[in-house]
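Colleague: output the structure for:
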Amino acid sequence: MSTKDDILFLFEQGIKAANPEFLFEDFWKKNPGLEQTFNDQNKKLFVFALGKAAYSMAMSFSHYFPVNKGFILTKYGHLPSEKLKMREDSIWKYREASHPILDQNSIDFGMEVLKILKELGSNDRLVVLLSGGASSLFEVPIDGYALNDLVSIQDQLLRSGKTIQEINQERKKYSTVKGGKLLKELNEELEVFSFVISDVIGDDPNSIGSGPTFPSRNYFILGNLSRSIENIVFEATNLGYKTKQISDTWTESTKETSILIEKEFLTALESPEKQIVLLGGEMVCPVFGNGLGGRNQEVSLRVAILLDKHKVNREWAFLSGGTDGTDGPTDAAGGVVGNQTISDLKAKHWDPIEQLENSNSYPILKDVDALVMTGPTGTNVNDILILLVDSAKA
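Modeller: Reported below is the predicted structural model:
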C-alpha cells in the first residue's frame, strides 16, 4: 500500500475504535450490575438520543435492551434516508436539525422532546445517549431570545476562535436545557441515566453537548479520543511504523499546529525508519474572509505549504480529520496531503497561500483529490492528526 493508503486506513481504525457498538460491548462487560438494572422490566424504558452519533448510539443500545419509546435528534444527513422519510415508527421518532449553528428545527424539536420527557414519571426510566453536536441540535431558549438572536451569537462565537468549552459556557446562558437544566424540567421521581461519547478535551461533562444532564449520579462516559489514538498506535505498529504520540488533548491553533508538524517532520527525517506522529484534540481556527473550509482542512493545507519547502526523497503524508466525518460546514471529514499536493494545486492555478488567507481550503483541496470523505461515521471523539514518513530508500 502507498503512504496515502496507510494513512486513510489508520484514520479509519481510529474511527472504528469509537464505534458505539464496540463501546457498549466493552461497557456492559465491565458493568454487569448496571446491565442487570436495565434488564429489569418493572419500568418502561424511554431513550433520548442526542448528537451526531445519536442514531448509531440508539441502535446499539437497543441491541441490548427492549426500548419502549425513543426520540432520536441528530444532524442533517446523519439519519438513514428511510428513517428520515418515515419520521417515526412504533418505537422511535426520527428528527434532524442544524449543526454547528442551530436552526428553527433545533428549537421546535427541542420543545417537542421536552414535552414528552416531562410526561415521564416514577414508572419510567430515561436513558439519555449524548454525543458531540448536541449543543446546536437541541435548544429551548430562555424568554427574550428568538432564533435570530441565538444564530447571531453562535456565529460570532464560532468565528472567534474560542475553545468549545468557552463556546458552550456562553450557550448555557440563554438556554433552559443546557448546563443540567434539563434535569430540573423533569419529574424528580424519574430515574435518569446518561451514556456519553466525549468530543471534549479532558472529557469535561459540563462541556459535552453543553451538559444537559450533568451533574447527575448516573452519568457514564463510554468512549473518548484516547481509545481511538491507542487503536491507531496498535495498527501502525503492526504495519511496521515507529510510533510517536504527542498529545490527545491538543487545543492550539491551526497555525501553531502546522509549525509543530513541520518540526516533527524534520525530526523524523533524521531516522531511516518509517514513522508515524500522532496528535489528537480540537484545534482553534479563527475564520477570515468568506471562503469555505474547516479546521482540519485548513491545517492540512498549512502543513502542505510548510513541508513542500523541504524537497526530500522520501514519501510522506499528513491527514487531519474529524472523527464524526464532518469538518466545519462541509461534507468532508478533513484533508489529506502529501509530496505532490502543492505542485498539483499550482498546476490547477491555485495560489495556496492566498486561499488560506481567505479560509478557503475546501474547494482547492477538493480540486486535487485531497479531501477525506467518510460520510457520517456514527461517532464523534474530536479530531485525529496523523503524519506518516516512509522509510529512507537504500
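
Colleague: from here on, contacts and neighbour counts on C-alpha atoms
Modeller: OK.

Colleague: so Leu266 versus Val337, what's the distance?
Modeller: When CA to CA, to the nearest Å is the yardstick, Leu266 and Val337 sit 17 Å from each other.

Colleague: now the second one, please; I'll put the structures next to each other:
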Amino acid sequence: MNDQHPPSPAPVRGLTTTGWTDGRARAVLRRILDAAIHSAMPDRVLARYLPPPPKGKCVVVGAGKAAASMAAALEQAWPDVALSGCVVTRDGHGTGTRRIRVMEASHPMPDSRSVDAGRAMLAAVAGLGPDDLVIALISGGGSALLECPRAGLTLGDIRTLNHALLHSGASIREMNVVRRHLSAIKGGGLAAAAAPARVVTLAISDVPGDDPLTIASGPTVADPTTAAEALSILHHYDMTVPDAVETVLMQPPTDRMLSPRNRYTLVSTPLMALQAAAATARDCGLTPLVLGDALEGESRDAGTFMAGIALSARLHGLPVGAPAVLLSGGETTVTINPAGPPPGRGGRNTEFLLSMALTVQGNEGIWAIAADSDGIDGTEDAAGAIITPTTLTRARALGCDPRACLRAHDSYSLFRTTGDLVMTGPTLTNVNDIRAVLVL
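Modeller: Model (predicted):
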C-alpha cells in the first residue's frame, strides 16, 4: 500500500484553519479531554446520590480504579457517620482516607492481593442485620482487583484465564460473563453475602451500555447469564484455559439470593463525560457532535472509520460542518495474534490514533486526541496521545515507520518518539475512553 500523501483536496467553501495554530489545536483538545475527566471525579458527583444514614452499622466496600477516591468523597460527605470497611484499587490509584481502609492490587492481572481484598470484603459484610447498610463503591477495573475463586480453582487458574481473555479479542462484556461464573464474589456474590443488610451500590461506569453486570463483573448484581454461555465464549474464541476452569463451569450453579431493598445507581457514565466535553467544545467556538458512548471493535478499524467521518466533515460538511469536534467513547480492542511475534508497546487509544493518522494522511484540517480517562492506556504510563497534520511526517523524519509500528502494535513507541503522548498520571476516576477529533 502506498504510504505517500495523496494530492491535497480541492478547497471547500467555509472551511479554514485561519487562526488555528498547532499549539491552539492541541490546547483545545486537551481542554476538552480534561473537562470530560473532571466531570467524572467522585468528589463532584457522589454526594448527591447517597441514601440517608442507617439506623445500624454502615459498612463500605468497593473495587475499581476510582474506588479510593469514591471512598474519600464518601467520608467527606458523611463526616459524622461511623463508617467501616475497605475498598481495593489499582496500584498507584490510592488516596488518603481516615475511616475506610484502602487496599491496592494488580491490574489487569489479579494477584494474591486481589484475593486478599475479596476475602476482606466478604468478611466485612458477614453477620450484618436488616438495619445495617452496605455502601458498595464500584468502578471499572474491579474485575481484576477483587477476586475470590470458586472452590476447585486457584489464583493461578484465574490468572491464566485472564491472560487468555485479554488477548482473545473478546469484548469486555464477554470477558466478564466468564469471570463472573468462576468467582464467589462477582455476579452478586458480595451482595448475597451481605444479606439481610441493605446494599446500596454507587457506580461509575466504564463499559459500553453502562451494564451493571459488566462494571467490575457486577459483585452486587444478580447474574442472569449461565455457565453454558461462559463456556460458549471460551470455545468461540478458541481459548486455551486450565482444565479446572471448564470443570467448574460444568458444575451446578450456586443460588445467590439478593434483597429486593438493594439499590444500584450510576453516579457517572461515559455519556455524562462526553456531554461535559461537548459543553467545553461549544465554549471554544466549536460545534460538537457526539457519535456515541459505546463504540467497540478493533482499535485500528475504529481509527479508519473515524478518519472517514472526519474527512467527510472537512470536505463536505457532513455529518457536521467545520469548525467542529467529533466526540466518542467506549472501549475498542487490540487483538494480539498468539502465533505472531511479540507485540510492541501500545494501548487501544494509541493504536486507534495511529490507524487514524494513516488514513487521513496529513490532512491539514484534522487533529485528534484519544485517551483512557483513568490515565493509563492499556499497561503503559500514558493516557493516550494526540495526532496532528504533521504526525506521519515527523515520525518518518525521526526514523519511525508508521505502518510497521501499527502492524507490530507498537504505537506507544511512535508517539513517544514524536513527543505526542498524553501523560496525566492516575486520574482516580474511570469512564472509559474519551476521543475528540477536531475538524477545521
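
Colleague: who has more neighbours out of Leu266 and Val337 of the first structure?
Modeller: Neighbour tally, Leu266 of the first structure and Val337, criterion other CA atoms under 10 Å: the higher count belongs to Val337, 28 against 12.

Colleague: and that one? What does it align with in the second structure?
Modeller: When the second structure is aligned by TM-score structural alignment, Val337 of the first structure is paired with Ile387.

Colleague: what do you get for Leu79 of the first structure?
Modeller: Residue mapping for Leu79 of the first structure onto the second structure gives Gly94, with TM-score structural alignment as the criterion.

Colleague: which ones are touching its match?
Modeller: Gly94 of the second structure makes contacts with Ala68, Ser69, Val102, Met103, Glu104, Leu428, as judged by CA atoms under 8 Å, 6 or more residues apart in numbering.

Colleague: go with 10 Å
Modeller: Counting by CA atoms under 10 Å, 6 or more residues apart in numbering, Gly94 of the second structure touches 65-69, 71-72, 87-88, 102-104, 426, 428.

Colleague: show the buried residues in those residues.
Modeller: Those of these that meet the buried threshold are 65-69, 71-72, 87-88, 102-104, 426, 428, by 16 or more other CA atoms under 10 Å.

Colleague: including distance to Gly365 of the second structure and secondary structure, could these go into JSON lines?
Modeller: Converted to JSON lines, these look like this (distance: CA to CA, whole Å; DSSP: H, G, I helix; E, B strand; the rest coil):
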{"residue": "Lys65", "distance to Gly365 of the second structure": "36", "secondary structure": "coil"}
{"residue": "Ala66", "distance to Gly365 of the second structure": "36", "secondary structure": "coil"}
{"residue": "Ala67", "distance to Gly365 of the second structure": "40", "secondary structure": "helix"}
{"residue": "Ala68", "distance to Gly365 of the second structure": "41", "secondary structure": "helix"}
{"residue": "Ser69", "distance to Gly365 of the second structure": "39", "secondary structure": "helix"}
{"residue": "Ala71", "distance to Gly365 of the second structure": "43", "secondary structure": "helix"}
{"residue": "Ala72", "distance to Gly365 of the second structure": "43", "secondary structure": "helix"}
{"residue": "Val87", "distance to Gly365 of the second structure": "46", "secondary structure": "strand"}
{"residue": "Val88", "distance to Gly365 of the second structure": "44", "secondary structure": "strand"}
{"residue": "Val102", "distance to Gly365 of the second structure": "46", "secondary structure": "strand"}
{"residue": "Met103", "distance to Gly365 of the second structure": "46", "secondary structure": "strand"}
{"residue": "Glu104", "distance to Gly365 of the second structure": "44", "secondary structure": "strand"}
{"residue": "Pro426", "distance to Gly365 of the second structure": "31", "secondary structure": "coil"}
{"residue": "Leu428", "distance to Gly365 of the second structure": "33", "secondary structure": "coil"}
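
Colleague: so can I have JSON lines of the contacts of Gly94 of the second structure showing distance to Ile336 of the second structure?
Modeller: As requested, the contacts of Gly94 of the second structure are arranged in JSON lines below (distance: CA to CA, whole Å):
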{"residue": "Lys65", "distance to Ile336 of the second structure": "25"}
{"residue": "Ala66", "distance to Ile336 of the second structure": "28"}
{"residue": "Ala67", "distance to Ile336 of the second structure": "30"}
{"residue": "Ala68", "distance to Ile336 of the second structure": "32"}
{"residue": "Ser69", "distance to Ile336 of the second structure": "33"}
{"residue": "Ala71", "distance to Ile336 of the second structure": "36"}
{"residue": "Ala72", "distance to Ile336 of the second structure": "38"}
{"residue": "Val87", "distance to Ile336 of the second structure": "32"}
{"residue": "Val88", "distance to Ile336 of the second structure": "29"}
{"residue": "Val102", "distance to Ile336 of the second structure": "34"}
{"residue": "Met103", "distance to Ile336 of the second structure": "31"}
{"residue": "Glu104", "distance to Ile336 of the second structure": "28"}
{"residue": "Pro426", "distance to Ile336 of the second structure": "26"}
{"residue": "Leu428", "distance to Ile336 of the second structure": "28"}
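
Colleague: can you list which of those carry over to the first structure?
Modeller: Using both residues aligned by TM-score structural alignment, their matches' CA atoms under 10 Å, the first structure keeps these contacts from the contacts of Gly94 of the second structure: Lys65, Ala66, Ala67, Ala68, Ser69, Val87, Val88, Val102, Met103, Glu104, Pro426, Leu428.

Colleague: list the contacts for the fifth one?
Modeller: Meaning Ser69 of the second structure. The contact partners of Ser69 of the second structure, by CA under 10 Å, 6+ apart, come to 41-43, 75, 89, 93-97, 102, 137, 427-429.

Colleague: could you do Glu296 of the second structure as well?
Modeller: Ser171, Ile172, Val207, Pro208, Ala302, Gly329, Gly330, Glu331, Thr332, Thr333.
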